[in-house]
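In: give me a 3D structure for the following:
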Amino acid sequence: MAGRIPDSFIDELLARIDIADVVGERVQLKRSGSNQMGLCPFHGEKTPSFTVSTDKQFYHCFGCGAHGSAIRFLMEYDRLDFREAVAQLAQMAGMEMPENTADAGVQNNHAPLFAVLERADRSYQQWLRQHPQRQRAIDYLQKRGLSGEIARRFGIGFAPPGWDNLLGRLGAADELKQAGLVIERDGGRVYDRFRDRIMFPIRDRRGRTVGFGGRVLDDGEPKYLNSPETPVFHKGESLYGLYEVLQADRQPADIVVVEGYMDVVALAQHGLPRAVATLGTATSTRQVERLLKTTGDIIFCFDGDSAGRQAAWRALENALPTMRQGRQIRFLFLPDGEDPDSLVRSHGREGFEAQLQRATPLSDYLIERLEADTDMQSMDGRARFVEKALPLLQRLPPDVYRHMLCERVAGLARLETDYLEGVVDGRETLTRDQRARRREPVAVDNAGVRRTPVRLAIALLLESPALAQGVDDLDALRRLNDLPGLPLLVDMLELARQDPHLNSSAILERFRDSEHEGALWKLATWNHLVPAEGLEAEFGDAMAQIRRIAVERRLTQLNERLQAGTLTTDEWSEWIRLKQ
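Out: Model prediction:
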C-alpha cells in the first residue's frame, strides 16, 4: 500500500503526473499506437519491449517483467526510496509534500543514522591504512589474495582491538547505539560492538552504508558478526555486494548468490563482479525480489554438504512466490571442500564460469528433491509425491511458469493437469462429473492468463475504473466471498466507487507490496481482446456470470448443510433469498 503518506495525496499526484514525461527524461521513447516504447532500462535488449501506457499511466516490460507507476520507476531507475520518489514527483507536479505525516518524522530521523554510519565506515577504512595494529588485518587480506584496489572498491576496513576505539573517536554514543555500532550493558556501560575484525560495509542501492559485517582475525566466535536490526538496516532485505554489482554493470545478465562476504570480494577480484551474499540468514523472498528487479537470472551457489543443500532448499521455498514467465533461478552445488573463494582462486574465472554453466534450474532441483526417497512406480508413492508438491505449487503466482510446473508434476504423478491445478487453487473437492468437465480445454492466452469472469472483471476495471460506478450491490457480493478472487474484486470496486477520479496507476499503487500486487499487474498488462467500445457490456456480462457462479456455489454449501440438518436460522433465510 502507499505507506504513511496519505493515499489521497498519492492519488492526486499520480493524476497530475504524466508517466511518459518521467520515463522520457531517462529513456528514449517512440510512439506506438496509443503507447510509447523503448529499450528497457532494467535489462539488456536490442529489440524494444518496454512499453509506457499513457492511458493507464504505468510502464511494463514484456522482456523482463519490470512494471510499475511513475513512483516505482523513480525508485528503481534513480534508486530512491518511496518517500524520495514521491517527493521528486511532487516537486515536478507543483505539490507540497505533507510534512505532518508520521513517515516524515521517521525519514528525518534517518539522517543522523546515515551520517554516523558513514563516519564509522571512514574510520574503519582509515584504521586499515594507519592503525599501529593493522598489520594482522593486512596480512590476512593479502593471504586471501585481495589487492588494494579491490579492498578500496568494497570499502574494506579494520576495527582495532579494544573496547572504545569507535566510541572514543566519534563520541556520539546515542547515535552509535541506534546504528548498532556500540552495545550497552546493564549498569550503563557502553563499548564497541566490532573489535579486532576485518570490516565489510553493507551498502544500499544508493551506496549509503546501512550496516557492517565483521570477520574475526583469530579463532574466536562468532566468525562473522553482523550489525543488528536498525531503522535503516534489515537483514531480510539487504544484500552484501549489490551496490558494487550495480556499479560494475547496471544490467547484469545474471547474479550469483553466495554465502560469505569474502566469496563476493574474491569473485570480484578474479573478474566476476556480479556476486552478492545474504547476511547470515536464509535467503528471503524480499531479497529474491530485489535481485529480480536487477536481473532475470539468479544462480544460488552453495557448498555441496548437507548445510549447503538445506540452505538451497530454503532459498528455493522463499523464491517460489517470485517465479513467473521470463525469470530463471538456478542452483550450483560446489565440490566437497570447495567454496566460491577457493574455487575461483584454484580454477580462475574460466573454471568458475564453467561451473556456473552446470547450475540446475529450479524446476529440476524441486522435482529431484520431491522424488527423493519416493517410489514413483506405486500409486501410494505418487500420492506422497503430490502431497509434498502441493504446498510448493501453491506458493507460485498464477502464471505460465506455474502451469508448466503443474503439467510436469501431473505427468509424473499420472494425473490430469487441470485437476491438479484445481487442487492447487484450493477449489472444492471435485466429483467424478466435475472432473470430467475439467478435462475440457480452458481458455489460456499467450501470457498464461486463464480467462475467468473474475479475472476479466478485474482486468476491465483496471483499464477503466469508472466501470465501478455501475455496480451497486457490493454488500451482496461481499457475502458471496467463496469464489476465488471475488473479495479482491469487491475491494477494488469499493475503492473505485469511493473515488471516481482514480486512474489505473493509482489503483495499482494502492496494492503495491501486497499479496495481490503480482496478480494485478499480470491482469493490468493482459491482452483481454475486448475493444474499448465493448468494455461496459463485457464488464456487465462478467459481473452477471460472477453473481450466478457465486450464488450456485453458496447454494451448494447450504444444501449440504440442509441435508445434514446443521443449517442455522440465518443460513435458512439466506437459502430462501438465494433460491428466489
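In: please count neighbours and contacts with C-alpha atoms only from this point.
Out: Fine.
In: measure how buried A550 is and give me the count.
Out: Look at A550: counted by other Cα atoms under 10 Å, it has 20 neighbours.
In: and it, helix, strand or coil?
Out: State at A550, reduced to three classes by DSSP: H, G, I helix; E, B strand; the rest coil: helix.
In: quickly note the distance from it to L128.
Out: Look at A550 and L128: by Cα to Cα, to the nearest Å, they are 68 Å apart.
In: let's see this one next, to set against the first:
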Amino acid sequence: MALPPAFLDELRARTPLAELIGRRTRLIRAGGRNWKGCCPFHQEKTPSFYVYEDHFHCFGCGAHGDAVSFVMRAEGASFLEAVERLAAEAGLEVPKPGPEAAERERRARDLHAVLAAAAAAFERRLRLPEGRAALDYLHRRGLTEETIARFGLGWSGAGRGALAADLKAEGVEPEQLVEAGLVRPREGEGAAGGYSDFFFNRVMFPIRDRRGRVIGFGGRILGDGQPKYVNSPETALFRKRRALYGLDLAREAAFRGAAVVVVEGYMDVIALHQAGFGGAVAPLGTALTEEHLEELWRLTPEPVLCFDGDAAGARAAERAALAALPLLAPERTLRIATLPGGEDPDTLVARQGPRGFQALLDAARPLSEALFAMLAGARLPEAPEQRAALRNRLVAVAGTIPDRALAAEYRRAWLDRFFAAAGSARRAAPGGIGARRFRAAGAPSPRPPRPPLDPPAVRRERARILLAITLRHPWLLDEVEEPLAALDLPEGEATRLRAAILACHAAASRAEGAGALDSAGLMSQLASMGAADALAWALQGAGLPTAATADAQPREALDGWWHFFGYLRGEADLVDDRRAAERALVETNDPAAQRRLIRLTEALAALRRGDGTSGQDGFAGDP
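Out: Below is the predicted model of the structure:
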C-alpha cells in the first residue's frame, strides 16, 4: 500500500542511521557527524562504507540508501516490512489502509490461515498408516526426519473429500478451500454437486512466501500417473511468476553468507539444503521471470543459476540469461553453473557429496562469459555473412542492458572475444583463404606474427584518447582540471595540448559573464594559440572510442575520461589519489569530493580488472 510521504519523512527523521547500521558493522567517527566502517554488504578489510546524517554510501560496492533501504537490503525485507519494523522502534503507527485495502488484507489473512491449516493436515496424514508409502518414498530419496519436518512435507490422502473433512472441524468452509486453491467445484453438477480435491494421492510440498507463510502447494504423484508434479492454481496469494520454492529458508541463509543457487525442482532444493547449501531455491515449473530475478537480487547481488548439461538445460540457461540482461546493473548480475550430463543437484550431492556440488559452484561462469558461449557456440561460423550476423547479434544483445556503461563493457568484452576467436581460427586453418593467397603470390611463408605492443606507443595513444575526449566535451574540465594537470603525460603533442587546454579553461573561468566553454570554441582558441598540429594529432579518426565523439552521452564521456585516466595514472598513484580523496571527503563532506572518490574508485577497479584493451566499442582505443 502507498504510504504518505510525510509519514516516511517523520520515520526517517526519528531513526538514528548510525545507530541502526552500527548493529551490523562497527562504525567509528569520521569527522563531524559522519561515521565509517567496513561495508556489511561485501567483504573488505579497509573501511569504505560511510554513514551520513540521512544516508549511507559504500565506495567499494556502490551500496547507497536511507534507513528503510538499509533494512530492506540487510534483512531481505520488503518495503512495508522494513517500514513496519522501523516504525515500531520509533514509536510510530503505520497509517491504516482504506476500506478496500483493509478488506483485501483481511481476506489474505483468512487465506493464510486456511493454507496453514491445510499444511498441518497434510503433515498429520503423512504419519498415518495411509501415508506410509509417501513417507517411505521420502526416506528412499535420502531425506532425514529433520528435513521432512523443516520443509513441512506431507501427504494429501487418497480418499475424496479428506481435506474438507479434516478442516471442517476447524470451521473452514468449502468456499474458503476453493478460494485457497485446495478444492474445486465438480464440473457439470452445479453448486449442489459438491467439490473435488485439487491434490489427490500426492506427496505434498508447502510453498511459502519470503516471510514463511504458506501460499500454495506442490504435489508429486506416487506411481506412474501424470502429471508427475502439479502446483496450486493461481489464487489471491499464489502467483507462479513470483513464487520461489525454498525462498523463506534461503533468505535466512543468504544473510549468513550462503550462496543463492537456483535449481529446477522441489527435491533438488531440499537435497541441497540438507547437504548444507541453504541458499537453494527453485521456480515452480516455469522459466525464470522478471519477478523471480528481482526477488533473487534482493537476497544477493550475484545468484547462481544451475542448469542441466543437456540441450534442454542449455536452452533454459540461454532464456534465463537473455531475460536477465534488461534488468542488469553494475551492482547486480548472475553466474551460470552447468551440471554434468545426466546429473541433477539431487543426484550429484548423493553421489559426490557437498564437495562435489561446491566444486560446481566454484566453477560457475560470470554471465558475460557464459552468454557469449551460448550466443557464439563452440566455434565461430566460417562464412563471412554468418560471422557478420553473429557480430551484429552480440552488439544488439549487449544493447538490451539499460545501464550504458555496463552495456559498453559487455559489448567491448564480447567483441574482444569475437575477434580473438576469429584470429585464432584463421591462424589454425593451414588451407584457409590467407594461406592460398600467399601461395598464389609465390610467397615463401605466411605473414610473420604481429609484433608485440610498444608500451610507449600505447601510452601515447591513451593520452591522445584522453585529450580527444576532453576536446569534444570541455565541460568535463570543471571536474577533471586538477587530475588532468597532475597527470604524467608523454612529452610532445600531449603535454603541449594539455597546457593549451588548461590555459583556455582558466581564461574562460576568469572571464566575467562568459558562458561555458564549448568544443568548437575551445578548438578555435587552440588553433589561434598555435596548437593546430597538436589538435589534429589528438582528433585523427583512427582508434577513437565512442566517448571521444561529439554525440557521446555525458555519462559515457565522463566514464571514458576516467577510464583512460586510470591507465595513464597507474595503480600505485591511483591508490594514493583515492586515499587523499577519502580524507578530503571526511574533512569536507563536499559532494564534489564524493564524486571524485567515486570516480577514482571506479578507475582503480577497472584498472585491476584489466579493462580497455581493444576495439572501437565502449572505452576502446588501445592498440
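In: what ranges do the strands span in the stretch 151-300 of the second structure?
Out: Counting by DSSP state E, counting those that start in this stretch, the stretch 151-300 of the second structure has strands at residues 154-155, 183-185, 195-197, 202-208, 214-221, 229-231, 261-262, 280-281.
In: contact partners for the residue nearest the centre of the first structure?
Out: By Cα atoms, centre = their mean, the first structure has its centre lying nearest to E289, at 2.6 Å. E289 of the first structure is in contact with T322, counting by Cα atoms under 8 Å, 6 or more residues apart in numbering.
In: how about it, what's its partner in the second structure?
Out: Using TM-score structural alignment, the equivalent of E289 of the first structure in the second structure is E294.
In: now the strands of the stretch 151-300 of the second structure in JSON lines, with mean neighbour count and distance to A18 of the second structure?
Out: Formatted as JSON lines, the strands of the stretch 151-300 of the second structure follow (neighbours: other Cα atoms under 10 Å; distance: least, Cα to Cα, whole Å):
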{"stretch": "strand 154-155", "mean neighbour count": "29", "distance to A18 of the second structure": "46"}
{"stretch": "strand 183-185", "mean neighbour count": "19", "distance to A18 of the second structure": "51"}
{"stretch": "strand 195-197", "mean neighbour count": "21", "distance to A18 of the second structure": "54"}
{"stretch": "strand 202-208", "mean neighbour count": "25", "distance to A18 of the second structure": "34"}
{"stretch": "strand 214-221", "mean neighbour count": "23", "distance to A18 of the second structure": "36"}
{"stretch": "strand 229-231", "mean neighbour count": "19", "distance to A18 of the second structure": "45"}
{"stretch": "strand 261-262", "mean neighbour count": "24", "distance to A18 of the second structure": "33"}
{"stretch": "strand 280-281", "mean neighbour count": "31", "distance to A18 of the second structure": "33"}
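In: L604 of the second structure is nearest to which of those?
Out: Smallest distance to L604 of the second structure across those (Cα to Cα): 30.3 Å, for strand 261-262.
In: what's stretch 334-343 of the first structure aligned against in the second structure?
Out: Aligned by TM-score structural alignment, stretch 334-343 of the first structure falls on residues 339-348 of the second structure.
In: residues near the aligned partner of D219 of the first structure in the second structure, how many?
Out: Alignment note (TM-score structural alignment): D219 of the first structure maps to D224 of the second structure. Burial of D224 of the second structure, expressed as a neighbour count using other Cα under 10 Å, amounts to 7.
In: just R404 of the second structure next, same as before
Out: When neighbours are counted by other Cα under 10 Å, R404 of the second structure comes out with 18.
In: and it, what is it in contact with?
Out: Counted by Cα under 8 Å, 6+ apart, R404 of the second structure has contacts E556.
In: same check, this time on P129 of the second structure
Out: Applying Cα under 8 Å, 6+ apart to P129 of the second structure gives no contacts.
In: and it, what's its match in the first structure?
Out: Checking TM-score structural alignment: P129 of the second structure goes with P132.
In: assign its match to helix, strand or coil.
Out: Under three-state DSSP, P132 of the first structure falls in the coil class.
In: list the buried ones in the longest helix seen in the second structure?
Out: Longest helix of the second structure, by residue count under DSSP state H: helix 99-126. By neighbour count on 16 or more other Cα atoms under 10 Å, the buried set for helix 99-126 of the second structure is 107-108, 111-123, 125-126.
In: next structured bit after it?
Out: Going down the chain from helix 99-126 of the second structure, the next helix or strand is helix 132-140, by DSSP states H and E.
In: check which helices and strands that following helix sits against.
Out: Where contact means 3 or more Cα pairs under 8 Å, 6 or more residues apart in numbering; DSSP states H and E, helix 132-140 of the second structure is packed against helix 99-126.
In: now the angle from the helix it packs on to strand 214-221?
Out: Interaxial angle, helix 99-126 of the second structure versus strand 214-221 (axes from the mean of the first three to the mean of the last three Cα atoms, to 10 degrees): 40 degrees.
In: which other helices and strands contact helix 99-126 of the second structure?
Out: Using 3+ Cα pairs under 8 Å, 6+ apart, the elements in contact with helix 99-126 of the second structure are helix 132-140, strand 154-155, helix 162-168, helix 174-179, strand 214-221.
In: contacts for the first one?
Out: If I follow you right, that is helix 132-140 of the second structure. Residues outside helix 132-140 of the second structure that contact it (Cα under 8 Å, 6+ apart) are 126-127, 148, 155, 202-203, 222.
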